[in-house]
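Peer 1: sharing a model prediction with you, sequence too.
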Amino acid sequence: MSRETIRRDLKLLANRGELEVVHGGAMRRDTLDIPQPQRTTRDSGASGRQAIGQLAASLIEDGATVLLDSGALAGAIVSGLLGKRDITVCTHSLTHALALVRHPLIRVFVLGGQVDATEEAAFGVDTVLALDSYSCDLAFISARGFTSDGEPTDTTRHGAELRARMLLAARRPYLLADHAQFQRTTPIRIPNSDRAAGLLVDHAPPETLADAFRRNGLPVTVAGTSVRTD
């Protein structure tokens, strides 16, 4: 079959509305309408994440060394770092590292290990051991959910192990969660949560969970307000 025949057939199908001609070929129109899960996940709750990111960035002073978790919630802090001076960031997130490394006033250290394609971040024994080389002023660590007694949880064992170690690697480690995490319990508890200096959120937690946080001595600060519970 000649190229001219292929082009003619593609044009005919496009005129019928069955194909969309794109650079390098063609796609069925129904595939163009399929939702993109990753983009949708990142866009949902964006305003809440942005508020948490701004609150977290306000805690970071010039000259600080910051340990930054992977994921969209910790990623919301990145834009707030761009106005800081002499900042050092340690992260296992390739996404956050690439976003920050282009800025001359920010030094970036990447924690090595096996890269998880979903989170675009390193996990595993090598990543945990790499933390021993760093002493950080602050850490910002995402919780994927909470138990009924107010302990943070994760979706995977390797994620929980790394985040537990991150809680020990900074003088002031903070947990991050948006309101969706209040209704979610993921299967693996994150140890060392008693080391957290506070929990930064976009909405006040339900009263039962707020009571659990108070019993655990975990201060909760709601982004965009003056609300803080101890």
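Peer 2: Looks like it arrived, so ask away. Note that the coordinates shown come from a computational prediction; the quantities given were computed from them, not determined experimentally.
Peer 1: CA only for contacts and neighbour counts going forward, please
Peer 2: Noted.
Peer 1: residues touching the residue nearest the centre of the chain, list them.
Peer 2: Central residue of the chain (CA atoms, centre = their mean): G71, 1.9 Å from the mean position. G71 sits next to S93, E119, S142 when contact means CA atoms under 8 Å, 6 or more residues apart in numbering.
Peer 1: again with D178
Peer 2: So D178 contacts G48, R49, I52, L73, V201, D202, H203 (CA under 8 Å, 6+ apart).
Peer 1: please apply the same query to L81.
Peer 2: A57, I87.
Peer 1: check it against this one:
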Amino acid sequence: MLLAEERRLRIVDWTLNDGRIDAAEAANKLGVATETVRRDLDVLQRRGILRRVHGGAIALERFAHEYTISERLNRNSDAKRRIAETAAQYIPREGCIFVDGGTTTEFLATTLRNRKDLLVVTNSVTLASKIADSSTKTHMLGGRIRPTTLSAVGAKTVEDLRQLNAVVSFIGVNGISPELGLTAYDTDEALVKHIMIENSVERIVLADNSKFGSIYPVTFGGPKDVDRLVTDLETDDSFIDRFTGSGVEVVVA
């Protein structure tokens, strides 16, 4: 049997690695009662290491840390792929769509290729490079490229985007919560996401389970700005219920 502090160190390690921790799952791994883990989570919250959420906790570092592209590609990649595959059914046969920069939205690339009647407008260098050599019409927004995300941002990006309208927008998030809505780490990227939402007939948000309950500095939209939310099976039911109650159609991949 592990000592209390050894047990808490393992909980912290799991939480930092995965972004969040489920109390029941941790209890099963540790061979202790779920209530014991809940008490440990309360202790760790008082120490400022994590924040308690329904069913478990999330790491406080996620409130300020922006992961690199390689880090994000390796986080929940299977869930992100399933989300993108499910979201692909909402891509129209023709017209203009917006796809913002992000590792989840980049998984749409395969299904965006060779759609000759579709115009894809994106600020993602990575996504554009994956579809530009196909028959799909690709519009890469101008602007300054952020090294962390390889996405175009800034005055030029905003100027280009404000002149365009889309049938559907596919938007990724850094964090999402019923209280604070859709959040991003960077102000410039948040503005691009906001305008894409504003200039779209239908707004679809792609978010894996690790994004729920996470809070980042800039809010760029709320539940009223989302028509459809595509997530994965691991997302807590309480989050799904609250977004559904706000009128958002939630699709589980």
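Peer 2: Nice, thanks for sending it over. Computed from a predicted structure; not experimentally measured.
Peer 1: put one on top of the other, what's the TM-score?
Peer 2: With the length set by TM-score structural alignment, normalised by the length of the first structure, the two chains reach a TM-score of 0.74; 186 aligned residues with a CA RMSD of 1.9 Å.
Peer 1: now do the helices in the first structure.
Peer 2: Assigned by DSSP state H, the first structure shows helices spanning 3-15, 29-32, 37-43, 46-58, 72-75, 78-81, 94-100, 125-130, 157-168, 207-215.
Peer 1: tell me the most buried of those helices?
Peer 2: Of all the helices of the first structure, helix 72-75 carries the top mean neighbour count, a mean of 22, counting by mean count of other CA atoms under 10 Å.
Peer 1: what's the average distance of that one to the second structure?
Peer 2: Superposing on the second structure and averaging over aligned pairs (mean CA distance after the TM-score superposition for the first structure), helix 72-75 of the first structure comes out at 0.5 Å.
Peer 1: where in the second structure does that helix fall?
Peer 2: Here helix 72-75 of the first structure aligns to the second structure at residues 103-106, judged by TM-score structural alignment.
Peer 1: residues in contact with that stretch: which ones?
Peer 2: If you take CA under 8 Å, 6+ apart as the criterion, stretch 103-106 of the second structure is touched by 69, 72-73, 80-81, 83-84, 99, 126-127, 170-172, 206-207.
Peer 1: what's the longest helix in the second structure?
Peer 2: Scanning the second structure for the helix with the most residues, using DSSP H, yields helix 4-18.
Peer 1: and that helix, what does it pack against?
Peer 2: In terms of contacts (3 or more CA pairs under 8 Å, 6 or more residues apart in numbering; DSSP states H and E), helix 4-18 of the second structure is packed against strand 20-22, helix 34-46, strand 56-59.
Peer 1: which part of the first structure matches the first one?
Peer 2: Which is strand 20-22 of the second structure. Under TM-score structural alignment, there's no match for strand 20-22 of the second structure.
Peer 1: contacts for that strand?
Peer 2: Residues from elsewhere that reach strand 20-22 of the second structure (CA under 8 Å, 6+ apart): I11, W14, T15, G55, G56, A57, I58, A59, S210.
Peer 1: quick one: that strand to chain centroid distance?
Peer 2: From the chain centre to the centre of strand 20-22 of the second structure is a distance of 17 Å (CA atoms, centre = their mean, to the nearest Å).
Peer 1: ok so, going back, please point out which parts of the longest helix of the second structure sit buried.
Peer 2: Of the residues in helix 4-18 of the second structure, R7, R8, I11, V12, W14, T15, L16 count as buried by neighbour count, 16 or more other CA atoms under 10 Å.
Peer 1: related to what we said a few turns ago, give the buried subset of the contacts of G71 of the first structure as a ChimeraX selection command.
Peer 2: To isolate the buried ones among the contacts of G71 of the first structure in ChimeraX, judged by 16+ other CA under 10 Å, type:
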select :93,142
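Peer 1: turn the contacts of G71 of the first structure into JSON lines, columns for distance to R172 of the first structure.
Peer 2: Below are the contacts of G71 of the first structure laid out as JSON lines (distance: CA to CA, whole Å):
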{"residue": "S93", "distance to R172 of the first structure": "20"}
{"residue": "E119", "distance to R172 of the first structure": "24"}
{"residue": "S142", "distance to R172 of the first structure": "14"}
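Peer 1: what's the closest of the contacts of G71 of the first structure to D132 of the first structure?
Peer 2: Set against D132 of the first structure, the nearest of the contacts of G71 of the first structure by CA to CA is S93 (17.2 Å).
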